[in-house]
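In: need the 3D shape of this:
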Amino acid sequence: MSSSHQNAPHLAMEILLAPYASRGSQSRGRLVPEGESATRSVFQRDRDRIIHSSAFRRLKHKTQVFVYHEGDHFRTRLTHSIEVSQIARALARSLRLNEDLAEALALAHDLGHPPFGHAGETALDQAMAPYEGFDHNAQTLRLVTSLERRYAAFDGLNLCWETLEGLAKHNGPLVESPIDPAHPPAALPFGFRDYLPVQDLELHSWPGAEAQVAAIADDVAYNNHDIDDGLRAGLFSLDDLAAVPFVAESLHEIDKAYPDHPQSVRIHELVRRLIGRMTDDILAESQARIAALDPASVEDIRAAGHAVIGFSDEMQQAVNGLRAFLFHNMYRHRSVRRTTSKAKRVVRDLFDLYMSEPELLPAEWARRAHGPNSTETARAVADFIGGMTDRFALRDHEKLFTISAIHI
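Out: Have a look, this model is predicted:
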């Protein structure tokens, strides 16, 4: 189904897009039909709904590596998402793709993350193993289609099909061949299986190029900004980073051009140069892939059988080397492991308590529970914990597990 209304300025802007870009005027529409805005395209409206959602605001106090109280300058999920959106917009503009759709996907891609980053997701997924597990990408879909309840006419945000498709499979197809939406395979994470009977997102195909741009912008942002945060936290030094060939070249250029500048400036120069080198490589490689495919429409992108947006083989090897360095020197650092160990215990403690005593849940969540240790209670508990910020989870844990007069 196509959008019911598009104003003339946005139709004029679509003329500038590449033939294979997503167009709001050709959107498959929203699950619940709405009259569209006279001043905003359908994808701009999706972006605005994401920004105004409760889940987006909660990203302010959800972290990636460091817990919220460890420092004011470390990235949170919110600042990370804003940085991803900047890179995604720049790439989309250079490739003549739909910037508004790329931005919406970049801003929403982390909405489903629970507190404490990947440590929190690991703990919640393990706790939910008997109840179909927990997956942050599937949880993002649940949030924007169901759990956000701010509109009178529908649950969720009622986003366009293209936005939902991009959120579901921005990292690539989730299944190898078309499936019956009424009977999705058990291997799919719960959030996808629960939604597919409502709306088929064609999980067997690649997403549009805008979703692929948002996904690779995420890679660029978190790799480079983890360098910044890791250096700021003292987990490794610039001398340590010099052992990574991809980084060493930029460090040499900086030291030669600015030998007397303080380390803070050298770090910023390093990060901005690495981001620039990565994005330049993405543009060159993606333009070459698109030229070889010669797509005439967004459907040609979906049917390509491979990503059209990506790193060159040489850059991918360099990025893999950087990831290996960060894994050993940052994510597996003793201080980070101690913090993530505590975070996992907090999540598991909360899950186990709410599962055995669901009456302790807030009223709106307790109403969804069907007694202790039931599947319905498990999903309600996972949704509740998954929406927590780091600081809310820590405070909730303290209130429930610290025996003192102030918390009774």
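In: for the rest of this, base every contact and every neighbour count on C-alpha atoms.
Out: Noted.
In: show me where the stretch 101-250 of the chain has helices.
Out: For the stretch 101-250 of the chain, the helices defined by DSSP state H, counting those that start in this stretch occupy 117-127, 136-142, 161-169, 190-195, 209-232, 238-241, 245-257.
In: can you tell which of those helices is closest to residue 67?
Out: Proximity to residue 67, assessed across those by Cα to Cα, is greatest for helix 117-127 (8.6 Å).
In: what lies in contact with that closest one?
Out: Applying Cα atoms under 8 Å, 6 or more residues apart in numbering, the contact partners of helix 117-127 are 62-65, 113-115, 133-136, 340-341, 343-345, 347-348, 351, 382, 386.
In: tell me the buried residues within those residues.
Out: 62-65, 113-115, 133-136, 340, 343-344, 347-348, 351, 382, 386 (16 or more other Cα atoms under 10 Å).
In: tell me the secondary structure at the closest residue to residue 281 other than its chain neighbours.
Out: Closest residue to residue 281 apart from its sequence neighbours, by Cα to Cα, 6 or more residues apart in numbering: residue 311 at 6.2 Å. At residue 311 the chain is in coil, as set by DSSP: H, G, I helix; E, B strand; the rest coil.
In: also this sequence, please, to line up against the first:
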Amino acid sequence: MALNIRERTEELEYAYLAPQAAKSRAARRKEKGEECALRTSFQRDRDRILHSKSFRRLKHKTQVYIVAGDHYRTRMTHSLEVAQISRTIARGLRLNEDLVEAIAIGHDVGHTPFGHAGESVMAELAGHFAHNEQSLRVVEFLEKGGKGLNLTYEVKDGIVNHTGPHLPKTLEGRIVRTADRIAYLTHDYDDSLRAGLLREGDLPAAVYERFGRDTSSMITSMVSDMIESSADLTDIRQSDEVRETMDLFRSFMFEHIYLSDALAHERRQAGFMLRQLYAHFLAHPEELPQEFCEREARWGRQQIVTDYVAGLTDSYAVQLFSEIFIPPVGRVIRYSR
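Out: As a prediction, this is how the structure comes out:
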């Protein structure tokens, strides 16, 4: 019997990819279903995430700049950029590009509105909150009306371990873990130049000397180093010099951008709105969408409120806050008698 397209692709993985690469034929899910004749397991995971509501919401979730124009990054564009960088590295090492793409597309679907400022507030309100853990919760339990996306274990492992104390089990997941940092450092720097918070030349001299002066050169330098340093495929690594320079770059961005006084007012505004919304829905859970109300018996009120507020986009959080807390001044309201 002739192989179908999926089976042919699976055969090509064994013929071309490195022995250490994750193979889609070996991937497993919690619930086994009928195989697709066209797409491998990792390709299906990518598509399930790409077509999910949580991924679509990322286009209205902030990366760094809450008040942003059309040319600033959002969580969605960041995720796509991480996917592109990850695929370049995976191709250079003959690892599984479909797996890195699926992990990259899904790694931030659990992120809060208002960027890391929102994540800090959610951690304060919920007692514990980490966007990587919430991303896993979204794809495992919240998507598709509570059914989840039934992703492969390899993709879920890469999503939950793209940050935090534990390393992904696959080399592909470890690629995304570092590609995420490459993407946000270079692109947040680019957005900071556009916003006027930084000028070219503000970064530590060692960053320019090692990586170049424009974001394209910076990405190329870090990606090339990862491919060269990881060529033996015993692990995904960087050279000591590049890792130290990236740490210097990251420390600079935290001091001058992420935690800067220039963005403090926006962080306070975002935090105030999220605190008010969180308290309101804890007190009035009946105002949550029905699908969240139906989950209270299983997860508890605080968890369903956390899930709902964390899933809001920046714009919808502002809209909700306005509808709940701001009097309708200037609007004609017809009251029923």
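In: rewinding a little: how about the helices of the stretch 101-250 of structure 1 in TSV, adding distance to residue 73 of structure 1?
Out: Formatted as TSV, the helices of the stretch 101-250 of structure 1 follow (distance: least, Cα to Cα, whole Å):
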stretch	distance to residue 73 of structure 1
helix 117-127	17
helix 136-142	25
helix 161-169	28
helix 190-195	33
helix 209-232	8
helix 238-241	19
helix 245-257	23
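In: ok, which of the ones you listed comes nearest residue 324 of structure 1?
Out: helix 209-232 (10.6 Å).
In: and the closest one, what's buried?
Out: 209-218, 220-232.
In: ok so, going back, tell me which residue of structure 2 lines up with the residue nearest to residue 281 of structure 1.
Out: By TM-score structural alignment, residue 311 of structure 1 lines up with residue 238 in structure 2.
In: what residues are up against its match?
Out: Here residue 238 of structure 2 is in contact with 225-226, 229-230 (criterion: Cα under 8 Å, 6+ apart).
In: can you show me which of those residues carry over to structure 1?
Out: Here is what carries over to structure 1 from the contacts of residue 238 of structure 2, by both residues aligned by TM-score structural alignment, their matches' Cα atoms under 8 Å: 225-226, 229-230.
In: residue contacts, the residue most central in space within structure 2?
Out: Nearest to the geometric centre of structure 2 sits residue 108, at 1.8 Å (Cα atoms, centre = their mean). Shown in contact with residue 108 of structure 2 (Cα under 8 Å, 6+ apart): 75, 79, 131-132, 135, 159.
In: which one of the residues you listed has the most neighbours?
Out: residue 159 (31 neighbours; other Cα atoms under 10 Å).
In: corresponding residue for it in structure 1?
Out: That one, residue 159 of structure 2, aligns with residue 167 by TM-score structural alignment.
In: its match contacts residue 103, correct?
Out: No: using Cα atoms under 8 Å, residue 167 of structure 1 is not in contact with residue 103; the gap is 11.7 Å.
In: show me what contacts the residue lying closest to residue 50 of structure 2 once chain neighbours are set aside?
Out: Spatial nearest neighbour of residue 50 of structure 2, excluding adjacent residues (Cα to Cα, 6+ apart): residue 105 at 7.0 Å. By Cα under 8 Å, 6+ apart, the contact set of residue 105 of structure 2 is 46, 49-50, 55, 79-80, 82-83.
In: and which of these is nearest residue 282 of structure 2?
Out: Once Cα to Cα is applied, the member of these that ends up nearest residue 282 of structure 2 is residue 55, at 25.7 Å.
In: in terms of helices and strands, where is the closest one?
Out: In this assignment (DSSP states H and E), residue 55 of structure 2 forms part of helix 53-57.
In: what is the subsequent helix or strand relative to that helix?
Out: Toward the C-terminal end, the helix or strand that comes next after helix 53-57 of structure 2 (DSSP H and E) is helix 75-93.
In: now the end-to-end length of stretch 251-265 of structure 2.
Out: The first and final residues of stretch 251-265 of structure 2 sit 21 Å from each other (Cα to Cα, to the nearest Å).
In: which bit of structure 1 covers that stretch?
Out: Under the criterion TM-score structural alignment, stretch 251-265 of structure 2 matches residues 324-338.
In: quick one: buried residues of the helix holding residue 55 of structure 2?
Out: By 16+ other Cα under 10 Å, the buried positions in helix 53-57 of structure 2 come out as 54-57.
In: give me the contacts around that helix.
Out: 49-50, 76, 105-106, 109-110, 138, 143, 311-313.
In: that one against structure 1, how far on average?
Out: The superposed helix 53-57 of structure 2 is, by mean Cα distance after the TM-score superposition for structure 1, a mean 0.4 Å from where its aligned residues fall in structure 1.
In: how far does that helix sit from the chain's center?
Out: Centroid separation for helix 53-57 of structure 2 versus its chain: 11 Å, with Cα atoms, centre = their mean, to the nearest Å.
In: read off where that helix ends up in structure 1.
Out: Aligning helix 53-57 of structure 2 against structure 1 (TM-score structural alignment) gives residues 54-58.
In: and if you look at stretch 173-180 of structure 2?
Out: Counting by TM-score structural alignment, stretch 173-180 of structure 2 corresponds to 211-218 in structure 1.
In: just to revisit the earlier point, so how far is the match of stretch 251-265 of structure 2 from its chain's centroid?
Out: Distance, centroid of stretch 324-338 of structure 1 to centroid of chain: 21 Å (Cα atoms, centre = their mean).
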